[in-house]
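Asker: Below: sequence and its predicted model.
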Amino acid sequence: MRGIGVALLFVGALLTATGYGATFLLTEHFRSLGGSEIETGKALAGAMVGTFVGVPLIGWVSARFGGARLAAIGAVLVAAGYLLLAGIASLSSTIVIAGFMVGCGWGMFYLAAPMAVSERVSDLDRGFWFTRFGAFQMAGIGGGPALALFLVDTLGLSTASLFRLLALGCVCAAACLWAFELTTPRPAQPRPGRTGAPRNWVSSIVPLASTRAIYPILMVGVGACVFTGMLTFQSSLARGSGLDASLYFTTYALVVVVARFTLAPAINRADGNRMSVLLLVLMSAGVLVYFAIGYGAPVQVVSGILLGLGYGLVYTVIQTQVVNDAPEAHRNGALTWFAVSYFIGVFGFPAIGGWLIVHWGTQIFLVLVLACALAELALALARNRSRASSAAALNAPRT
């Protein structure tokens, strides 16, 4: 991949991810309509259901239509969801429908865009391109809410007007992604059934479960709970402390983008198995530090830095692991299950988290987020032990 095609892909990823990042402001939008974190949880529960439509759709038709075209369609659906949210004047079941559209669209983009990258690069270069692509994606996810809060708090833009502006950005993203498919043709794809690749991605979980690919599939789900917990409810966590949630978003986004462009070469050269453990320790520390938020903005900044370094860098490490650990015939299935696991965490967890914040408070909520971070760390250690055992058995002398 090179030239204008790469630029189109990265711009499309940035704009679509900015649209997804606006889900972190749903609580503010619903509060303006008389709602709370519970409505945020309902909307994102609808988004989770939407991903169960969008993600399987990609798993079934990606080989025929191409990942970039499907990612473009996903961006259009995200735009439609935000237009629906912008048009509501009171809380109703419409928020679940809008959430469904955003989730279906983001699910399509989230799976199809990496597939579009993966099918155009070699195994050796996959980590490099996933890291670069992920940097632009994370810039939108983390930087989008910071920019949105600036437009709302400083310039006085309503959340409804903001959602309309984001919808326009997602339409532009769709145009970029469609153009990428045209300007950067993918290699000729073998006909289904001649390579042993399963037509139904669902069945791939059986062979994947017996490989190390199952660990990153589980890891991304619990890691997504940490990510969405700290960002979706950042306004709620900062409320009453006198702190600005945009400081956390800005810190996280800057760290992720800078780290992926400056540290990525070292990450790619390092032992990914050990690196994943180190980065997950940093991520867990980022959640732990937030318990001291009463000490002010420095704690918020340190937490954002640690989460940005930990989650922001480990994500591409385990995304590369899930592809390389999976048998070649089941790689698209592995990426599909990886995305399903991610969305269960990123859209399902807020339904639990919003209820906890409203009924039990932010401290109990943070305890649950920390437990998810430690669970992902435990899975990384288990994967490394499995790998070491396999290597030892392979190298054992035969008698």
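Answerer: Good, I have the coordinates.

Asker: drop to CA atoms for contacts and neighbour counts, all remaining ones
Answerer: OK.

Asker: which residues does residue 320 contact?
Answerer: 126, 127, 130 (C-alpha atoms under 8 Å, 6 or more residues apart in numbering).

Asker: Neighbour-wise, give me the winner out of those residues.
Answerer: In terms of neighbours by other C-alpha atoms under 10 Å, the contacts of residue 320 top out with residue 127 at 26 neighbours.

Asker: now that one, nearest residue through space, not along the chain?
Answerer: Leaving aside its sequence neighbours, residue 127 sits nearest to residue 320 (C-alpha to C-alpha, 6 or more residues apart in numbering; 5.8 Å).

Asker: Second structure for comparison follows:
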Amino acid sequence: MPETAEPLPARLPTAAFLPFLIAGVIIAAAYGSSFLLPEYLRTMAFDNTSIGRVISAGMVTTLLCCCLAGWAAQHIGVMGSITAAAVAMAGAMVAFACVPLAPEAAYAGGLLLGVGWSVFYILAPLQIIHHLQPSARLQYFTILSGAQMAGLGLATPLGHLIVQASASYGLFYELAGSACLVSALCLVIAQRAMAQLPKSATRQVSLRLTDLKALLGSQAALPIAMILLGACIFSGLSTYQASYAEGRQLRADNFFITFTLTSVLLRFSVARSIGRLPLQRLAVGLFLFTSLSLGMFLLNRGSTSLYLLATVVFAVGYGLSYSTLNSLAVNQAEANGLSPSVTSQVFTLAYFIGLFGFPSLGGAIMGHWGIDWVLVCLLAAALINLLLIASTHYRRLPSI
């Protein structure tokens, strides 16, 4: 790929970005197929402990590969690593399909699932960073996250449809594995299309302690800390949504369907225009919406209308915060001479830590004080993020 000192473009050619986006939808849908794993494995006589071990295997490799993905990208390239992740995801789907013949294959599937998803999720933004000017990144980050959300949201209903039609979970995972191989082909096509595009001079990609120390001592550490808290908010609200809905005689399915539809439609509809907004002002608005929604969840005593409204407001606030904070972290790091590639990886790692870490804390809070206190903690986290970004924004106002 030609490296250039010239200003990078503001857009990617359709021939390069479209297959990349298709691959993102497929890989996200394959990861979303894990939501069907508990019910599938129960039909295979797995008990809850065994199911938990399969899922935990995926969590372990997710966090481990977040730390190693940069090393792989340093040696075989970003697109080469992402393509390998698609193949690993195909392997995971095949392993799950083989569970009726070899039950131990479920553990291999869990391990490969974590490898495939984490490497793709952490490295895909790097390809955008390398080929686009900073002002254009938010638009493409938003489109990519919308595609991933669409894949995640479609996986469960599509899986249930296939299972009901064929009475076979194995067929669903076989089809998902085939789709992952198609995604690998799409990535090869995208790589060839991007080969002649201008590219920023590649700095350090693999994670090193010296880079991490410099990053955490810079302004980019703030959005990284904020996404950790944001991930806790999303993880807590989604993990304990069934308990919340049950306690208020509501339907948790309404939350998940409404959140997914709103997030996907919002990301695709505003992607082109969102990049024109100042990142810090946008982040202030997003955390205002997130805080407002959590307050609405907390105050709701059983109104379906208020439940749906709170979900829409939450989808607006949280749904755009990941791409906004990612752009803010990467741009601030780059402006201070730090590696944007390393910054994006640390940002994603912080997200996964919050996503996987909070349910344990939330479970303890819920066990002692109930779901309302979980919501209070989530609201506190949202208000902390709001105060952090607001104070940063207003400190910078005189220089704007």
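Answerer: Done, it's in. Worth saying up front: this structure is predicted, and the values here are computed from it rather than measured.

Asker: on that earlier part again, let me know the closest of the contacts of residue 320 of structure 1 to residue 112 of structure 1.
Answerer: Nearest to residue 112 of structure 1 among the contacts of residue 320 of structure 1, counting by C-alpha to C-alpha, is residue 130 at 12.9 Å.

Asker: That closest one -> structure 2?
Answerer: When structure 2 is aligned by TM-score structural alignment, residue 130 of structure 1 is paired with residue 141.

Asker: right, and its match touches residue 126 too?
Answerer: No: counting by C-alpha atoms under 8 Å, residue 141 of structure 2 does not reach residue 126; the two are 10.1 Å apart.

Asker: quick one, longest helix in structure 1?
Answerer: The longest helix of structure 1 (DSSP state H) is helix 362-395.

Asker: buried residues in that one?
Answerer: Residues 362, 365-366, 368-377, 379-381, 383-384 are the ones in helix 362-395 of structure 1 that count as buried (16 or more other C-alpha atoms under 10 Å).

Asker: Could you do stretch 151-159 of structure 2 as well?
Answerer: By 16+ other C-alpha under 10 Å, the buried positions in stretch 151-159 of structure 2 come out as 151, 152, 153, 154, 155, 156, 159.

Asker: The third one looks like it's in a helix, true?
Answerer: Yes: according to DSSP: H, G, I helix; E, B strand; the rest coil, the state of residue 153 of structure 2 is that of a helix.

Asker: Distance check, the aligned partner of it in structure 1 against residue 183 of structure 1.
Answerer: Alignment note (TM-score structural alignment): residue 153 of structure 2 maps to residue 142 of structure 1. In this view, residue 142 of structure 1 and residue 183 of structure 1 are 29 Å apart by C-alpha to C-alpha, to the nearest Å.

Asker: Then residue 12 of structure 1?
Answerer: As judged by C-alpha to C-alpha, residue 12 of structure 1 and residue 183 of structure 1 stand 14 Å apart.

Asker: between these two, who's got more neighbours?
Answerer: Set side by side, residue 12 of structure 1 and residue 183 show more neighbours around residue 12, with 32 against 16, by other C-alpha under 10 Å.

Asker: Spit out the contact partners of the more buried one.
Answerer: 172, 173, 174, 175, 176, 177.

Asker: again, but for residue 113 of structure 2
Answerer: 31, 58, 88, 89, 92, 93.

Asker: Let's see if you can find the most crowded of those residues.
Answerer: residue 89 (33 neighbours).

Asker: Leaving out chain neighbours, which residue sits closest to the alignment partner in structure 1 of it?
Answerer: Matched across to structure 1, residue 89 of structure 2 falls on residue 78, judged by TM-score structural alignment. Using C-alpha to C-alpha, 6+ apart and skipping the chain neighbours, the partner closest in space to residue 78 of structure 1 is residue 102 (4.3 Å).

Asker: Could you measure from that neighbour over to residue 297 of structure 1?
Answerer: 32 Å.

Asker: Could you do residue 386 of structure 1 as well?
Answerer: According to C-alpha to C-alpha, residue 386 of structure 1 stands 41 Å off from residue 297 of structure 1.
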